[in-house]
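Trainee: structure for this input, please:
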Amino acid sequence: MQNVRPSPRLLAPYASDPTKSRGRRIAEPPSATRTPFQRDRDRIVHSSAFRRLTHKTQVFITTDGDHYRTRLTHSLEVAQIAGSIARVLSLDEDLAEALALSHDFGHTPFGHEGENVLARLMAPYGGFDHNAQAYRIVTRLESRYAHFDGLNLTYEMLEGLVKHNGPPAADARSPFLSDPELADLDLVTQASLEAQIAAISDDIAYDAHDLDDGLRAGILTFEGVRQIDLVADILDEVEREAPGLDPARRTHELVRRQLTRMIEDVIGETIRRMARAGVATAGDVAAHEGPLVAFSAEMATSEKALKTMLHRDLYRDPDVLAARVKAGRVVEDLFAAFASDPSLLPAQWFSPGDEEARRLRRTCDYIAGMTDRFALGEHRRLVGGTPDLG
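Mentor: A predicted model of the protein is given here:
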């Protein structure tokens, strides 16, 4: 077809410019209609890993109800927030959204409980970390393309994923430091502004939607969440403007206004930090001593208090914890079954000549990729006595 170049966008000089992308590990002809970062985003949306997020737990095991967030709906909300912030700051929305959409690829079935079990079982063989697993998925485990494994994403995407929690070189415990295949990535400097936005959008999204889901489930109460000054202030504002709302509308007003306040706070604080630092180029962003995308001090205090409350009153609720314990047993039983008889694994996940470490890593990859409902189905088939997580 005729080469129709994507319309150029007016990006800030410190944005990640798709026309200056470092490219991909395996060279490909450029798209006639999409920028490199748009192409990354589209590959993520069409990947198997993205579809599997539909049935992976966020907080509540997905059999608990149709309205609670899953990893997929969480990722979509993160992408919406990231795109909104990037747009205001004249950054590349496609890169920010692509990073947001893929940031949870490495999560196991049953949320953090599944991750904790696999981390413990794999400790003698290199451990397990969901961020490292996301990178492993997009570079190795997706097997859809004729000429490469993974998705062959741009270097900017890969570095954004690797730096999700900051430069790996700054954390001696980072699982990325021991991977020789990352030699072509920059593990030292700060992440791009788009990657920093995706990371903080993750916090904004789950702070809001976990509050929403907790109130919807009846585990959290309006009286209980008032202990957070930010939440109390918003609830007072809602009551003044629309007194006597039913709980569902009151919850929605709380959540949407909290999102707005956090997003606007990040935008304002980021602009202030960049001005103080004299940031003029993407290189300035990389060389800065710390992140530039952040909450203000006041909002950071509120956000920390909100997280503390959610951990204490929601994530550690007895019913939530009971379901997590049962879910952890499902993951542990599956690992034991496949480890004792590797022939139970699908053919593409098992090679008779594999040494133990490689065999168990492939077992871990297989289990980590499962959805909640597939893991429960495999447990019923292979082990039996599958617990009811509802």
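Trainee: from here on, just use CA atoms for contacts and neighbour counts.
Mentor: Fine.
Trainee: hmm, Arg362 and Phe335 touching each other?
Mentor: No: contact criterion Cα atoms under 8 Å: Phe335 and Arg362 do not qualify, at 10.8 Å.
Trainee: can you give me the helices for the stretch 51-200 of the chain?
Mentor: Applying DSSP state H, counting those that start in this stretch to the stretch 51-200 of the chain gives helices spanning 71-88, 93-102, 111-121, 130-136, 155-162, 193-217.
Trainee: buried stuff in the last one?
Mentor: Under the neighbour-count criterion of 16 or more other Cα atoms under 10 Å, helix 193-217 has 193-202, 204-217 buried.
Trainee: structure for this one too, so we can compare:
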Amino acid sequence: MSGLGFGVEPRAPYAVDPSQSRGRLVDEPDSPTRTPYQRDRDRIVHSTAFRRLKHKTQVFVYHEGDHFRTRLTHTIEVAQIARALARALRLDEDLAEALALAHDLGHTPFGHTGEDQLDLCLAPYGGFDHNAQSLRIVTELERRYAEFDGLNLAWETLEGLAKHNGPLTTADRQPIGKYASKGLPVAFLSYPGIWGLDLHTYASAEAQAAAIADDIAYDAHDIDDGLRAGLFKIDDLRGLPLIGGFLTAIETKYPGLDEHRTINEITRRLITAMVEDVIRHSLANFDRLKPRSADDVRNAGETCVTFSSEMTAIDKAIKGFLFPHMYRHPAVMRVRRDADRVVKDLFDRYFLHPDMMPAEWREGLDKTDDTVLARRVADYIAGMTDRFAVQEHRRWFDDTPELR
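Mentor: Got it, this is the predicted structure:
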């Protein structure tokens, strides 16, 4: 495994150096025992938003089974993969881990269903974006510390959180990519230091490792959950590249292996193959680009921590399979429709009757400004767990769906 970079020391020249951090929005004394990114990781883990991930949907609602992924278990799995990639690529493992642990903090109850519905509800007020909401949580909504709102994370952590999927704007601040048509999310623009995060450049290699770890976890673990939920069968996977070959190899080596172990063999082999591909291809990218600093990675003009073209095609094929067989399966869509109604009903009720929200959410609220009111309601709903959203719906309505 040494050829893939495992166990190699010291840190690569293109890794982020914690001793050279650009600091925090609110100055704080350095910790005598932890690097800035270890400190950030610990603050994220101890945050209220992180704990709530335990009861937020990945694909299946919380009561559908104890063994399906939640946002929390997914996040832990992403962090493990991100840390493995960072170690092999000689990056700062703590920064990669912190970014992986924070990447889904802004998710709503009921997964992407809740996000889509809140985006519709907020369409007249700038829309809703879970990635931007993650930044909003760690810079404003967490209220734990005496001297500042948010978690006051290091610049490198905020940068990676904002743009781990690539640049958000051109050098003259024009939105690009998915933000080209409707502009940057309001939740980004509300952060006073947003333009200081250099939105026109790529993020650090550590942030790129966290982003691709998310892709790897999604592919492997959604296959696992989909099989265990009975949304599709093992035989349905035979036509998929790479996975079909895994199945043949497993059946040859372990004839008669039970389904539970077969599923685990498929997912563990897929994770291993994807991780090793990222390591090989990224090391080749670094060798080709020869970055000598973390800023060289940011200004490389391309993503450095990537799949090979062959694995990119495999990733696309897996997602192409999962979309109709899992994310748009009739059973999942039925629950999505009910979850849509829960979120919309709650938004409409709190928007018309903000006094129904808890006192801390009404504090300082200007009820005459619809934009401010809508954003406050969305912040409150986005922070809910699946369970609490259903509980609140039952509190105010007589026809709460079962979400089954």
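Trainee: what's the local residue count around His112 of the second structure?
Mentor: 16 (other Cα atoms under 10 Å).
Trainee: wait, I meant Thr35 of the second structure
Mentor: Using other Cα under 10 Å: Thr35 of the second structure sits among 17 other residues.
Trainee: ok, it to Thr108 of the second structure distance?
Mentor: 31 Å (Cα to Cα, to the nearest Å).
Trainee: with Asp379 of the second structure instead?
Mentor: The value you get for Asp379 of the second structure to Thr108 of the second structure, if Cα to Cα is used, is 9 Å.
Trainee: okay, those two: which has more neighbours?
Mentor: Thr108 (31 against 21).
Trainee: what are the neighbouring residues in contact with that one?
Mentor: By Cα atoms under 8 Å, 6 or more residues apart in numbering, the residues touching Thr108 of the second structure are 56, 114-115, 130, 381-385.
Trainee: which of these sit farthest apart?
Mentor: Distance extremes for the contacts of Thr108 of the second structure: the farthest pair is His130 and Thr385 at 14.4 Å, using Cα to Cα.
Trainee: quick one: contacts for Leu403 of the second structure?
Mentor: Counted by Cα under 8 Å, 6+ apart, Leu403 of the second structure has contacts 61, 334-336, 338-339.
Trainee: top of those residues by number of neighbours, please.
Mentor: With neighbours taken as other Cα under 10 Å, the top of the contacts of Leu403 of the second structure is Ala339, carrying 26 neighbours.
Trainee: what residue of the first structure takes the place of that one?
Mentor: When the first structure is aligned by TM-score structural alignment, Ala339 of the second structure is paired with Ala327.
Trainee: rewinding a little: quick one: the helices of the stretch 51-200 of the first structure as JSON lines, columns for distance to Leu389 of the first structure too.
Mentor: JSON lines is the format used below for those (distance: least, Cα to Cα, whole Å):
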{"stretch": "helix 71-88", "distance to Leu389 of the first structure": "17"}
{"stretch": "helix 93-102", "distance to Leu389 of the first structure": "27"}
{"stretch": "helix 111-121", "distance to Leu389 of the first structure": "13"}
{"stretch": "helix 130-136", "distance to Leu389 of the first structure": "23"}
{"stretch": "helix 155-162", "distance to Leu389 of the first structure": "32"}
{"stretch": "helix 193-217", "distance to Leu389 of the first structure": "15"}
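Trainee: looking at those helices, which is nearest to Asp179 of the first structure?
Mentor: That would be helix 130-136 among the helices of the stretch 51-200 of the first structure, by Cα to Cα, at 9.8 Å.
Trainee: if anything else comes up later, I'll come back, but that's it for now.
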